[in-house]
Structure formats: C-alpha cells, structure tokens
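A.B. asks: here is a sequence with its predicted model. Questions after.
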Amino acid sequence: MEQSIGQEYMKQSTCANCSDCDRDKKLTPPPLQLPYAEDSSIIKLPEPDMLADQEINFLELIELRTSVRQYHETPLTLAELSYLLWCTQGVKMAMPQGTSIRNVPSAGARHALETYLYINRVEGVTPGLYRFLALEHALLLVQSGEELNEVMVPAFKNPKMVKTCAVTFIWMAVLERMAYAYGQRAYRYLHLDAGHVCQNLYLAARTINSGVCAIGAFDDERLNAVLGVDGESQFAIYAAAVGK
C-alpha cells in the first residue's frame, strides 16, 4: 500500500534519522541569527528590564486564553510590542555551539525561528514588514509601502484579520540551525518550537489586554516570496494576528 505524504514524513523524521548530523561531525554550527547589512534601518526596542511587571492570576490567565479575530483600532505601543517579543523570543543568554537560552523552550536550545512582523498599527513605527533581531532586541526594516499590502494580505486565507490587526507575527524556520543537531528530525522540532512560541504570545498578550489568533492557513509559496526566502532551507512555518 502506498504511503501518504504524512506517513512518509513521520517515517523519514524518526530518531533513527538524527544520526550522522553536523554536530556529531564537530562541524561549525550555523549562526544564532541571520545576518543583515550594516547600513540597515534599525529600531531599538525598550530594554526588557525597563518593561513594566504584569500582575496576573495564572489560573485565570490560562482559563481566559482564547483566539480573538476582531480588533480595535487602538495601536500597540512600542513598549507593548517589545514586551511581546521578549516573551516569545527574548534571548537571556547566548551559548556556545550556536545555542541560546530564551524565554521559550527549543529542542537542544537551537532556537531556529526568525520572527517577522507585519506592522499595521504600532505607535511611532512606520507600517511595514520588519524582522526582530533577538540578539540586539531591535527591529530591522525589511520593506514598507502600499505595494507590500497588496502582496502580504492575500497570502493569508483570512486576509481581513491580517488587514485589521495591529501586528501579524510571522515565524520563519531556518532549517540548518535545527538540522545541525537533529538531521531530518529537525522538521518535527521546528513545528513543535513554533507552537511553544505562539502559546507564549497568547498568554503574554492577554496580560496587556490584547488578543491573538494563531494562523496556520496561508499560501506558503506567496508568503515565502514576500519574506524573501526559498521555501526549502528557510520557510514560513506559523503566524499569529495580534491586536487590542
């Protein structure tokens, strides 16, 4: 009987296919973060230790977690965006061998996700596509302008939600960063890691009176093209709309 794509994926990504990876060969690990040009437009975010503490009832926070698909026109502040980014991909310590300790778990501390932000309404930030530089805790401008909206919004199966939220978080997987340690099983871990990150976003957003809706339905080819990645070694893996 011919196996389905899903069955073949599970078979090829078993632990048996973790062997003989680059880490075992003592090869140089890939960098913790994708490079960028020195003359890039950078926006420094409020430092994590300057962010206000949020008093919460944890059980209430868990029970009230829900997906929110309609948003108010009130923008997020830059401090609020900084807070959400710190909670989802904040780097507490850079470690040897291309690993880091962050505010979310990751297989082998590989942290093979890059966070992109499609910003509609954040105070003091020009709408556009940005990449979060986790090591610097800053935003890197990737693209702005009306033409961006024309290609970004239709890439999602629910374009209205992306068009009306304050920010759409887009997580892009860097395969080599995870495959360095886990070979073909890296594909499983990338998806698991994306889930960890998105759940932190849900919970953190709730503490600042904001809502989140995770997005798994998007046109992979179109979204990868907007991000400027090849869809194979680097690819969009998950997204989430955020707003008041």
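C.D. replies: Received, thanks.
A.B. asks: rest of the way, CA atoms for contacts and neighbours
C.D. replies: OK.
A.B. asks: how about the residue nearest to the spatial centre of the chain, nearest residue that isn't a chain neighbour?
C.D. replies: Central residue of the chain (Cα atoms, centre = their mean): Trp171, 2.9 Å from the mean position. Counting by Cα to Cα, 6 or more residues apart in numbering, Trp171 lies nearest to Thr115, which is 4.7 Å off, once chain neighbours are set aside.
A.B. asks: contacts for whichever helix or strand the residue nearest to the centre of the chain is part of?
C.D. replies: Using DSSP states H and E, the element containing Trp171 is strand 167-174. By Cα atoms under 8 Å, 6 or more residues apart in numbering, the residues outside strand 167-174 that reach it are 112-122, 162, 190, 194, 233-243.
A.B. asks: would you tell me which strand is longest in the protein?
C.D. replies: The longest strand of the chain (DSSP state E) is strand 234-243.
A.B. asks: just the buried positions in the host helix or strand of Glu8, please.
C.D. replies: Using DSSP H and E, Glu8 sits in helix 5-12. With burial defined by 16 or more other Cα atoms under 10 Å, not one residue of helix 5-12 is counted as buried.
A.B. asks: got it, and stretch 28-46?
C.D. replies: So, applying 16+ other Cα under 10 Å, buried residues of stretch 28-46: Pro29, Pro30, Leu32, Gln33, Ile42, Leu45, Pro46.
A.B. asks: and Arg69, how far is that from Arg185?
C.D. replies: Arg69 is 33 Å from Arg185, where distance means Cα to Cα, to the nearest Å.
A.B. asks: the two: which has the busier surroundings?
C.D. replies: Taking neighbours as other Cα atoms under 10 Å, Arg69 and Arg185 compare with Arg185 leading, 22 against 18.
A.B. asks: secondary structure class for that one?
C.D. replies: Here Arg185 is recorded as helix under DSSP: H, G, I helix; E, B strand; the rest coil.
A.B. asks: so it touches Asn17, yeah?
C.D. replies: Yes: between Arg185 and Asn17 a contact is recorded at 6.5 Å, counting by Cα atoms under 8 Å.
A.B. asks: try this one side by side with the last:
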Amino acid sequence: MGRYEQQRNFLKSNFLEFKHVKTDKIKGLPQPPAVKPYSSSSVIVDLPEFSGDIAGQATVYDCIKSRRSTRFYAQESLRLEELSYLLWASQGITGATKGGLMLRTVPCSGATHTFETYLFITRVEGIPQGVYRYLPVEHKLLFLFELDEIDQKIDAITLEQPFVPNFAKKAAVLFAWSTTPYRSEWKYDISAHKKILIDIGHVSQNLYLASESIGAGACAIGIYDQNLIDDVLGLDGEEEFVLFLSAVGKKRE
C-alpha cells in the first residue's frame, strides 16, 4: 500500500489546498502563449474542408457502441479530408469567449489547452511521409521533417506492446500529443497536473469516436519511450514533452 499512496493521493481533489495558493495568474504574470509559434518560412500544408457528410450514416450511438481499440489496419491510406476531420474533432477550434478564450471540440479545464498535436504520417493521400504538427488556429499542417525509416522509428518509440506487438508502425498515422504544463500551471498551480491528464482523455475519446465514424480505428498508447520521442520531436522534456499517443488507420476487413 505504501508504494501506491503518493500516486493515489494525486488522483484526489486538492481544492482545499489550492484555494489558498496565489497562482501566477493572480500575481499578474503574463499568460503563456495559447499555441506554439512557428517560423513564417515553414512549409504549410492546407487541410481540405469537410462537412458532416464525412461521417456517412454513423450516429453517435453507433460510434459509442462499436468503438474498440483497433490494432489491425488495412493497407488503405487515409484521405487528407479524413485526416482534416480527425484533427478538427480532437483539437479543432469552434469559437471563442468574449474574454478571448479559445473554444475547441473537446472540453478543457479553464480553456487552458496545454496540448500540441504531432503526427507521424505514413499513409495519407496527397502528402509525403514525415513528421508534422497541427496548427489549430489556421487548421493547417506544419511540415517538420522527413524521418528516415519512419516505421522502424515508430516501432522503437512504442516499445513492446503487450497485446499486438509492433502494431503502431502499421497504422496510417501516429498521433502524439505533447503538453506544455505551464499553460495550465499559470492558472491552476498545484491542481494543473491532474487536470491535464483528465483533459487528454477527452482528446483521445474524441479521436476514437471520430475515427469510428469514418470506418477507421484508433488505439491509445500509453507505453512509449519518453526520451526517444521527445528527442525525435525536438522537445526539451521539461517545458514540453509527449504525454499520450494514438495510432489510427483504416480497419482491416
């Protein structure tokens, strides 16, 4: 029991302690940027528009009922329109409050949205293999770099999966969500970290249901090489680091 105590306490509410904390927001310190900047000379990939028709005749009920973690994928590529939809469903911006807070397709504690979406793309029609980052404000893709032997690198990142070994490299896309914790710490201080973990669950579930609606399957991945993926993506591992992964591909018949 002793070795679990600290982690169990982390799962509990600490509001009574938090309400006595003077957060950086209360101190008047500047709010961190809501999204990660990029160079004006970067290579940008336009994402096509889509409508609700992309989900076919699937209902929310059908998607919830049919959703399973999918580890076997067809060789079929995702269409760029479908990837556009999945990115919007999991991190897209749908509006803003009068105070300027961004509203997205997923709920988030205090609209702090600490996540960045990185993509290891192997099979998406119309764009080359490589590593990309989603730009939610513009709803575009930022091309980061090509990755030699991308499937082998994905295999190394995702380590020894317990149910179906090596499945992630066979997906069309590997989503990798990083977190910049200070976006939440600025507002929630010692309560931020539990909120971040709750928030990533909303993102993952939206990706599951959106994938299901287009005949694709997703599988969340919590077993990965932290240092390797942070290094591949050029993250410092402290102020920004990968928090969760999900493989996505068309379902195998």
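C.D. replies: Sure thing, it's come through. Every value quoted in this text rests on a predicted model; they were computed, and no experiment measured them.
A.B. asks: just confirm the residue nearest to Trp171 of the first structure is within a strand.
C.D. replies: Yes: Thr115 of the first structure forms part of a strand when assessed by three-state DSSP.
A.B. asks: and Glu47 of the first structure? What does it align with in the second structure?
C.D. replies: If you follow Glu47 of the first structure across to the second structure using TM-score structural alignment, you land on Glu49.
A.B. asks: meant to ask about Gly124 of the first structure, not that
C.D. replies: Gly124 of the first structure maps onto Gly126 in the second structure, with residues paired by TM-score structural alignment.
A.B. asks: equivalent analysis for Phe156 of the first structure, please.
C.D. replies: Residue pairing (TM-score structural alignment): Phe156 of the first structure is matched to Thr158 of the second structure.
A.B. asks: ditto for Ala239 of the first structure
C.D. replies: Aligning on TM-score structural alignment places Ala239 of the first structure opposite Leu245 in the second structure.
A.B. asks: ok, its match touching Gly222?
C.D. replies: Yes: Leu245 of the second structure lies in contact with Gly222 (Cα under 8 Å); the separation is 6.5 Å.
A.B. asks: so for the two, which sits in the more crowded spot?
C.D. replies: The neighbour count for Leu245 of the second structure versus Gly222, taken as other Cα under 10 Å, is higher for Leu245 (22 against 12).
A.B. asks: residues near the nearest residue to the more buried one once chain neighbours are set aside, how many?
C.D. replies: In space, and not counting its chain neighbours, Leu245 of the second structure is closest to Ala176: 4.5 Å by Cα to Cα, 6+ apart. Neighbourhood size, Ala176 of the second structure [other Cα under 10 Å]: 23.
A.B. asks: and the gap between Ala176 of the second structure and Ile154 of the second structure?
C.D. replies: Distance from Ala176 of the second structure to Ile154 of the second structure, counting by Cα to Cα: 11 Å.
A.B. asks: between these two, which contacts overlap?
C.D. replies: Taking Cα under 8 Å, 6+ apart as the contact rule, Ala176 of the second structure and Ile154 both touch Phe120.
A.B. asks: report the contact partners of the residue lying closest to Phe156 of the first structure once chain neighbours are set aside.
C.D. replies: Leaving aside its sequence neighbours, Phe156 of the first structure sits nearest to Phe218 (Cα to Cα, 6+ apart; 4.3 Å). In this structure, Phe218 of the first structure makes contact with Ala155, Phe156, Lys157, judged by Cα under 8 Å, 6+ apart.
A.B. asks: as a markdown table, the residues you listed with neighbour count and distance to Arg102 of the first structure would be great.
C.D. replies: Formatted as a markdown table, the contacts of Phe218 of the first structure follow (neighbours: other Cα atoms under 10 Å; distance: Cα to Cα, whole Å):
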| residue | neighbour count | distance to Arg102 of the first structure |
| --- | --- | --- |
| Ala155 | 21 | 30 |
| Phe156 | 21 | 29 |
| Lys157 | 14 | 31 |
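A.B. asks: now the residues you listed as CSV including distance to Glu80 of the first structure?
C.D. replies: Below are these laid out as CSV (distance: Cα to Cα, whole Å):
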residue, distance to Glu80 of the first structure
Ala155, 26
Phe156, 25
Lys157, 27
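A.B. asks: sitting in strands, which of these do you find?
C.D. replies: With strands defined by DSSP E, no entry of these lies inside them.
A.B. asks: any idea which of those is closest to Cys198 of the first structure?
C.D. replies: The shortest approach to Cys198 of the first structure among the contacts of Phe218 of the first structure belongs to Phe156, at 17.1 Å (Cα to Cα).
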